[in-house]
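Novice: Structural data only, the sequence is not supplied:
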């Protein structure tokens, strides 16, 4: 390990290995597919109504409240302290799950887990501060893949232990506690970054020259590649060389630059629509994941039937991963057909959720969930690529932060209206009717948008066709002749 830490040529290996180990153990949580059955057993003795209306909504609210301050602190503290905080939050969450009793204790669990979700940004942002840009793509792939493998492994292990080993849900949580404790220990060995993307970045005094005209890089791509660290002159003015800014001045500078960058990014119509789908779909997806186990318990009570939650989660995650991997080999003109794909897969999502609502068979309900999660993971992979393709690392961190915040606002509104006892307080089956209708509305929005794009492309093609050009030339000649 020491040679990995000190070798300049391999300086990216040590933090990548430690971060991947952290990611693996933090996601190796076999208790998660069986959370609702665990909370329903006599030891915890919570009713489905209490879990749905009083416990689970706390996660959404805390995630929303904590996201922005944690996002700011993550960059200001240079990532590692926030990753350590996430590790501590994991441990506290599972200690409370094991030994806490009553609705209030479980609400605290959901609040602390909201901290876990909010601090997740540090895991994916950390690597960009400790490795060189040529390793970004490879390291990002490692970090994302290892969490997927860990979640799938945990789900399979949980199902085997429950179905074949007849293991108590309590001991699944013990295994999860051991795993997240290992993650916390690994977080302590992460190197402390010397820089971050915003607060501790070195401002660039010079703007790089624009590429020559013959370079076929679109203007939008070029704008995305500019540094996000230039001083916002119109707001703050340039600092003199050697002048040290105060923390307040630095915060204002960074916030002003964020505003300028977001304004430039969202000036792209294409990015706006992909981000809109990402925010809308992610809000609905998180809502479904939060409450799907309640629906399964409603369709087939856990006390009266065998529970296959782990197998379903593992299959859905693996299917989504395969679909997402296959996207890289599909050649599609996303500029022309992107919105149509968003509409089609939103229809599939809506149909699978409506199937889950109307069916009385738990296996059909499971199948609907498999289709829903796999299709979402497929399209979210495409959406992520379409959003980041023309953005620098700094800017897509901002864009995804903003998109996540918008998704959480939408999800919070949905939770207050549909789930919360202060809102409509709908039964779980009716909730999935609402979620299916929600995705149907998303499909309608992007279907209309795709029809407009295809019609516009057809019109442009007709105008540019040889026959159309010849016809216009004849009309121009006739006009000139008439005037003469």
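Specialist: On my side now, so go ahead. Quick caveat: nothing in here was measured; it's all calculated off a predicted structure.

Novice: going forward, measure contacts between C-alpha atoms and count neighbours the same way
Specialist: Will do.

Novice: mind listing what residue 357 touches?
Specialist: Going by Cα atoms under 8 Å, 6 or more residues apart in numbering, residue 357 touches 365, 429-430, 432-433.

Novice: The same query, at a cut-off of 6 Å, please.
Specialist: When contacts are counted by Cα atoms under 6 Å, 6 or more residues apart in numbering, residue 357 touches 429, 432-433.

Novice: and the nearest residue to residue 417 once chain neighbours are set aside, helix, strand or coil?
Specialist: Spatially, and ignoring its direct neighbours in sequence, residue 417 is nearest to residue 423 (4.7 Å; Cα to Cα, 6 or more residues apart in numbering). Recorded secondary structure, residue 423: coil (DSSP: H, G, I helix; E, B strand; the rest coil).

Novice: Got another one to weigh against that:
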């Protein structure tokens, strides 16, 4: 990330922009490595607290950055000041990275993910081993679908606000408020985790249904403050659920390959988001109709996760941990190892 912003400061060519895209991609990928590193660093009973606290810190830093940049923009500071502040914070981040613990009790698990083992086992076998278990597969699917749907809501949020009221000056503050709501949701995940473990996918079904209703309201109600409020609400719901689902997936993982699990789940979500965004751009739908489509997407996800946990698994469910001793399927229950 630091290198990317140095190029932004100095580069003025198309090649510089292309290099920025590559380096920024590496920086974004490092977030997945950090998440898996944190899971390896703490005991299982601390997964939820750790995930919620790191997510809250990240979102609150975005709130601070948004409001600070809004303030600097109002007093008409130059872009060089913005870049200078960004480079300073990233420089501090790089120095801090060298202070992170280099050894942890789970380091043997982490070191087991080596290139030689991948070559010996093959990628297909490695993926099958990582996503072993029906519960983990169902939760990973929800993770990817929710990621895609919410990313589209975020991408087109300012477009919706501009379409409703192009004169509004509160868009930036609302984006910051949505991140604050997300941080609050991440903290709430710590306190509701025990209630959601036994409920299985019920919490995710309810969350998908509520996000469907919120998107429908954003698309059909042409009121700017209603759109603002609903945007903040859906951000809080999503961050709460994504903190829960990442921890549930981490606890169901049997081989310790957190970085593979998190990366692939996010990659599938990003791929789905890209395909849906391409379809929206080709169809040239109005922004309000797009949000109705987002509502339909979350409705489809809701139906899928009502039906999927109780669907037959073509004989494979006999070996699944979610089955009782008489081999009859139960609703998904998320139990720790």
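Specialist: Looks like it came in fine. Being a predicted model, the structure only gives us computed values, none of them experimental.

Novice: After the helix ranked longest in structure 1, which helix or strand is next?
Specialist: In structure 1, with assignment by DSSP state H, the single longest helix is helix 428-464. Next in sequence after helix 428-464 of structure 1, counting helices and strands by DSSP states H and E, comes helix 466-483.

Novice: circling back to that earlier point, relative to helix 466-483, how tilted is the longest helix of structure 1?
Specialist: Interaxial angle, helix 428-464 of structure 1 versus helix 466-483 (axes from the mean of the first three to the mean of the last three Cα atoms, to 10 degrees): 50 degrees.

Novice: Which of the contacts of residue 357 of structure 1 ranks first by neighbour count?
Specialist: Within the contacts of residue 357 of structure 1, most neighbours by other Cα atoms under 10 Å means residue 432, with 25 neighbours.

Novice: Could you find the closest non-adjacent residue to the equivalent of that one over in structure 2?
Specialist: Residue correspondence, TM-score structural alignment: residue 432 of structure 1 in this structure matches residue 291 in structure 2. Setting aside the residues directly before and after it, residue 291 of structure 2 is nearest to residue 219 in space (Cα to Cα, 6+ apart), at 4.8 Å.

Novice: Find the helix or strand that that neighbour is a member of.
Specialist: With DSSP H and E as the test, residue 219 of structure 2 turns up in helix 202-220.

Novice: what about the following helix or strand past that helix, how far off from structure 1?
Specialist: Once the chain leaves helix 202-220 of structure 2, the next helix or strand it forms, by DSSP H and E, is helix 224-252. After superposition onto structure 1, helix 224-252 of structure 2 lies on average 1.1 Å away from the residues it aligns with, using mean Cα distance after the TM-score superposition for structure 1.

Novice: so where is helix 224-252 of structure 2 in structure 1?
Specialist: So helix 224-252 of structure 2 sits over residues 362-390 in structure 1, by TM-score structural alignment.

Novice: Can you list the buried residues in that stretch?
Specialist: By 16 or more other Cα atoms under 10 Å, the buried positions in stretch 362-390 of structure 1 come out as 362-363, 365-366, 368-383, 386-388, 390.

Novice: Grab the nearest non-local neighbour of the residue nearest in space to the middle of structure 2.
Specialist: Nearest to the geometric centre of structure 2 sits residue 147, at 5.4 Å (Cα atoms, centre = their mean). Leaving out its chain neighbours, the residue that sits closest to residue 147 of structure 2 by Cα to Cα, 6+ apart is residue 269, at 5.4 Å.
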